[in-house]
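J.: model this:
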Amino acid sequence: MTRNWKYIALMAAAFPATAAVAQTGDAGRRAVDLERYEEAKSIYKGQLGNKNSADNAYFALGDIYLKTDNTDSAAYYFNQGIANNKRSYINHVGLGKLALEQGNRAKAEQAFGDALSGRGKRDPYVLAMVGDAYVNAPNATEADINKGIEYLKQALERDSNNALANVVLGDAYLQLKRGGEAMSSYDRAIQLDENYATAYMRRGQLYTSSRNYNEAEEAFKKAIEIDPNFAPAYSDLGELYYFAGQYDKALSTFQKFVDMAEDTPETSAKYASFLFLTKNYDKALQEAEEVLQEQPDNTVMNRLRAYSYMELGQPDKALEAIEGYMQKVDQSKLIAEDYEYYGRILNKNNQSEKAIENLEKALQMNNANVELYAELASAYAKNNQYDQAIEVYERKRTNVEPSNADYYYMGNIYMMAGEEKAAANDREAADQFFQQADSTYGKVTEANPTYAYGHLWRARAQASQDPETEEGLARPHYEEFIKIAGADSDKYKRDLIEANSYLGYYYYLKGERDNAMKYWQEVKVLDPANPQAEAALNEIGKSAKQK
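T.: Below is the predicted model of the structure:
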């Protein structure tokens, strides 16, 4: 799906798309599809005493526990399945999935080898589940996904009517951004089972990823029409509305998911994540706290708690929350956004050096996050490391062309460096920085000659090179700013007062009384109680009488 960083950090990281755990027609699998995991566990545990269904039941139970991040219980059921049936090829698949989850690729390969020995290599379900394991492995590489595709194709060669394998194959193609082949696989699954709601949901996800929101909406609604209790379809439909910027509709639709899904901490956690995405930070924090009462080590909820405090403007509480989270979370589960938020929180708490360290880590993990460069540059500037701050913006250019905002912030950094040098009485170095600020702001006026603020920024940079206003370096750009902004005095009032005050003072120093009075009177029009204008006009009046 089309996912921004917040989606990845919260929704996708904690609640990946439901993968297949048992063969079609299975009541337990339907419960899993509905994300009713406790119900599914109950169904499968009831099958453990049945010799014909126990093997798949052990595998399904292990896979549910693996899906809900309970690896010890997952290992228990996979191993029990093998203990119960020495020829349990499918539970060796489970151990392989568990090894992939734990990052032990050699152990995974060995387990898959055991699964595909003997009759396992001819079992379409075993082949499909090995394919599924590779496709949905954490941090799956392109090679992993292609390996998964090969096993899925083998499964379909042995059972061409396997709708579930077609869906997983479509998922694999979708991850490889081969949308046409993904859609063909989902369509094939629907041909095999026209009431396969999951296949319609996957079609909706594919349409969402290509920003075809109308077709996506239709596909999700078709899944709901087939199964009005199909909670995940409401979840995806809500996310679709989120991506489309329809936040109210997104939240009301997602509420339907919550109403239909199992009442578990997992459902509450997903709802809290969605509240955060739709900027309901106070409610997100409340839901997260409730989940953490039952699951104090819930990775995503600890993450969301810290993020929410930051968004609510409580950096002290955010710092306590993020540091607790960073210390106890499995380091392999830290994502770029964790370092980004930690850096932002540290910056707000005036810990610039540690902020820089974490923001740099975030960029190393995701250098395409263009919003992060400004935050990092700000941290460097706050720490008086102006050269490094500018270098950050140069790095950003490799990903995106600078915007007006980038030039503004770069110019501001030069201004800060110049002011520091001026305070140290190093006039030559100060003027060099002020000149660099002016040329940087000049990029804005060159591209947008009628952009009022560009001229205001240039005027300030030039005024800083002429602190006694002897040369009137800032005059042309203050005049241009007044020319552009004067028609909207309400919007630009404060800055128009600044521009007119500068020009009034400049002409007073030059002895041009009429021009000086004109600009100071304009200040009075903008701000009748302005004391500076009052004093200036009185002084000009006195000098006129003396003449």
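J.: hey, let's count contacts and neighbours off CA atoms from now on
T.: OK.
J.: Look up the closest residue to residue 80, ignoring the ones flanking it.
T.: Here the nearest residue to residue 80 in space, its sequence neighbours aside, is residue 58; by C-alpha to C-alpha, 6 or more residues apart in numbering that works out to 7.1 Å.
J.: Starting from the helix or strand containing that neighbour, tell me the next helix or strand along the chain.
T.: Using DSSP states H and E, residue 58 sits in helix 54-67. Moving toward the C-terminus from helix 54-67, the first helix or strand encountered (DSSP H and E) is helix 71-84.
J.: Pull the distance from that next one to the chain's centre.
T.: What separates the centre of helix 71-84 from the centre of its chain is 36 Å, taken as C-alpha atoms, centre = their mean, to the nearest Å.
J.: got it, and stretch 169-186?
T.: For stretch 169-186 - counting by C-alpha atoms, centre = their mean - the centre lies 24 Å from the chain centre.
J.: Mind listing what's buried along it?
T.: 169-175, 179, 181-186 (16 or more other C-alpha atoms under 10 Å).
J.: Same question for stretch 251-263.
T.: 251, 253, 254, 255, 256, 257, 258, 260, 261, 262.
J.: what sits up against it?
T.: Contact partners of stretch 251-263, identified using C-alpha atoms under 8 Å, 6 or more residues apart in numbering, comprise 34-38, 229-235, 237-239, 267-268, 271, 274-275, 278.
J.: Following up with a second sequence; could you model it the same way so I can compare the two?
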Amino acid sequence: MKELIKRAWSGGIMLLFFIAAATLAVAQELPAVKQARQQMEIEQTNKAVATLSEAVKANPADATLLYYLGMAQIANGEKEKAEISFQKGLEVNPKEALNLAGKGYLRMIENNVAEAKTLLDQALAQTKSKNAPVLKAVAQAYLQNDKFTADALTLLQKAKSIEKSDYETFILLGDAYTKQVKGGEAVSAFETAATLDPKSGTPQYKIGVVYQRSKNLSSAEEHFNKAIVADPNYALAYKELGELYYAQKKAPEAVKAYEKYLSLTERPEPAQLRYAFFLFMAKDYKKANTVFEGLTKRADVSATVYKYYAYSLTEAVELAKAEQVFGQYFAKAAPTEIQASDYVYLARLLQKQAKDSLALVNFKKSLELEMNPEIAQTIADAYYKQKKYPDAIEAFKQLRTAKSNKLSSQDLFALGRSYYFNKQFIEADTTFAELAVLQPNITIPYAWRARSLANLDPELKQGLAKPYFEKVIEIAEANPDKSKSKPDLIDAYSYMGYYYDTKGDFAAAKKTFEKLKELDPANEKAKAYLEALKQAAAAKQKAKTAN
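T.: As a prediction, this is how the structure comes out:
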């Protein structure tokens, strides 16, 4: 809310000082002041200063022109020159209280409130609070400090009673009501101003700001466009339309509006970064990169410029340059500026360049800043894929935390295998037991539990793996299609065959190995065991015959 109000002030409030020229007694002064006001409306403050400087040269005895020149100089960032202009105006005509108000305005924006109040009170006393231009000038100064908004309103109501149809008075009334967050009164005042000067874009622009503040974006857009209809060169309306479209993610419209604004304003540099953002959102990365590159050459280049330049280069697939600019960003940015997403962007960029190890480093940095399940998953999957099982185990533990202890079946399978190949067979068994809870009707969890336990009982003395290989056989044999469970069933038959053999149940062993050979005719274990049984039987028969 405060930002929108601030825009309403920074975007053109200074130009309103020139409208009071209609009240001046000397007719030849009006064109210069009006022209300066129009130049201010399109953010051409250098030209406004030049226009009024020429008017002062032509009319050196007119102290009011020095006031308007001083106000233009303030808008142009030339406060010291403005001070000189106001002082010169007082020297030319000590009774022209406008220049006292100008000095008071300067003190107010410098936050020297006590001195400002003294000067403004002096201006009012000198004119007995009956001079409308001075009343408005003092009110404008008061509006620079929220503590004096009510005082400004009192003065503006008095000015209104003196000049009932003064455009500037209604604009300032609208500004005061806007600061008090009285949208209805503000819009009403601006509408009156619009009827008094239909060719000025200021009233409709300011109505648009009021609606924008209340999040009535359609009405805000309508009035910004009305400002442009009134004055096709009204720069601030194009600027605010660009911001409005940007907020609505209407990238092409935002770019178009901002390009028009940049073509009109005398100082496009401060808006170049916003323009680059709009181009980035519009996916016009080539043009965005040109703007970003220009911004990086400025002495006051910020870390934000490098950040989004790197993003844009990445999207434009200028990967090597993007990596370089990311380096500049991380070198310049304060630690508090860096976001987890920045490391993710760089990591994705590095992945595209097959720099997987560096990518993982940056994914992990991202996770240190923000626990993100997606990034934790990426890290765990990457370590597992690379067969870096100790790292994978730690990454899956972190993923478990990120997912509130709810690993998926795929995650449990990968974690169990990581434990298995890292020879942590107890942990592997526990993990595959979790998997069995999620997937009780497939062979995989039971087969891997059995394999894990078999490693803890290599001599088959305890038969730790037996119940789980039996479960594998039960599930697999109940399914006519054994293609998916074939590897698990092969291991199960092989284990059970040897288990029966160690227990002296050779008939069960033979039957099991026969099933194994039927399932896998080329299986060397089955062939060797059955051949051994055959030879043992033949030898036994031969010995029996010999006796």
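J.: TM-score for the pair, please.
T.: Overlay of the two chains. TM-score (TM-score structural alignment, normalised by the length of structure 1): 0.63; 425 aligned residues with a C-alpha RMSD of 4.3 Å.
J.: circling back: so which of the contacts of stretch 251-263 of structure 1 sit within helices?
T.: 37-38, 231-235, 237-239, 267-268, 271, 274-275 (DSSP state H).
J.: Do a quick rundown of the helices in the stretch 1-150 of structure 2.
T.: 2-10, 29-41, 45-58, 63-75, 79-92, 98-109, 113-126, 132-142, 149-162 (DSSP state H, counting those that start in this stretch).
J.: make that the stretch 251-400 of structure 1, sorry
T.: 265-277, 281-294, 299-311, 315-328, 336-348, 352-365, 370-382, 386-396.
J.: what do we get in structure 2 for residue 173 of structure 1?
T.: Aligned against structure 2 by TM-score structural alignment, residue 173 of structure 1 finds its counterpart in residue 107.
J.: got a list of what the closest residue to its match other than its chain neighbours touches?
T.: Leaving aside its sequence neighbours, residue 107 of structure 2 sits nearest to residue 116 (C-alpha to C-alpha, 6+ apart; 4.9 Å). Residue 116 of structure 2 is in contact with 103, 104, 105, 106, 107, 108, counting by C-alpha under 8 Å, 6+ apart.
J.: Which residue in structure 1 aligns with residue 116 of structure 2?
T.: Counting by TM-score structural alignment, residue 116 of structure 2 lines up with residue 182 in structure 1.
J.: Distance of its match relative to residue 65 of structure 1?
T.: Separation of residue 182 of structure 1 from residue 65 of structure 1 (C-alpha to C-alpha, to the nearest Å): 28 Å.
J.: circling back: which secondary structure elements does the helix holding residue 58 of structure 1 contact?
T.: When contacts are defined as 3 or more C-alpha pairs under 8 Å, 6 or more residues apart in numbering; DSSP states H and E, helix 54-67 of structure 1 packs onto helix 37-45, helix 71-84, helix 89-101.
J.: which one of these is the most hemmed in?
T.: Stretch with highest mean neighbour count among these: helix 89-101 (a mean of 27; mean count of other C-alpha atoms under 10 Å).
J.: Show residues contacting it.
T.: With contact meaning C-alpha under 8 Å, 6+ apart, helix 89-101 of structure 1 is reached by 55-56, 58-59, 62-63, 66, 71, 74-75, 78-79, 81-82, 105, 107-112, 114-117, 120, 126, 129-130, 133, 137-138.
J.: Tell me how far that helix lies from the chain's centre.
T.: On the basis of C-alpha atoms, centre = their mean, helix 89-101 of structure 1 sits 31 Å off its chain's mean C-alpha point.
J.: for structure 2, which helix is longest?
T.: Assignment by DSSP H gives helix 524-546 as the longest helix of structure 2.
J.: and that one, what does it pack onto?
T.: Against helix 524-546 of structure 2 (3+ C-alpha pairs under 8 Å, 6+ apart) you get helix 506-519.
J.: Just tell me the aligned range of the helix it packs on in structure 1.
T.: Using TM-score structural alignment, helix 506-519 of structure 2 pairs with nothing in structure 1.
J.: which residues sit against that helix?
T.: For helix 506-519 of structure 2, contacts defined as C-alpha under 8 Å, 6+ apart pick out 486, 490, 493-494, 496-501, 523, 526-527, 529-530, 533.
J.: now do stretch 369-382 of structure 1
T.: Residues contacting stretch 369-382 of structure 1 (C-alpha under 8 Å, 6+ apart): 340, 344, 347, 352-353, 355-356, 359-360, 363, 386, 388-390, 392-393, 396, 399-400, 406, 409, 413, 416.
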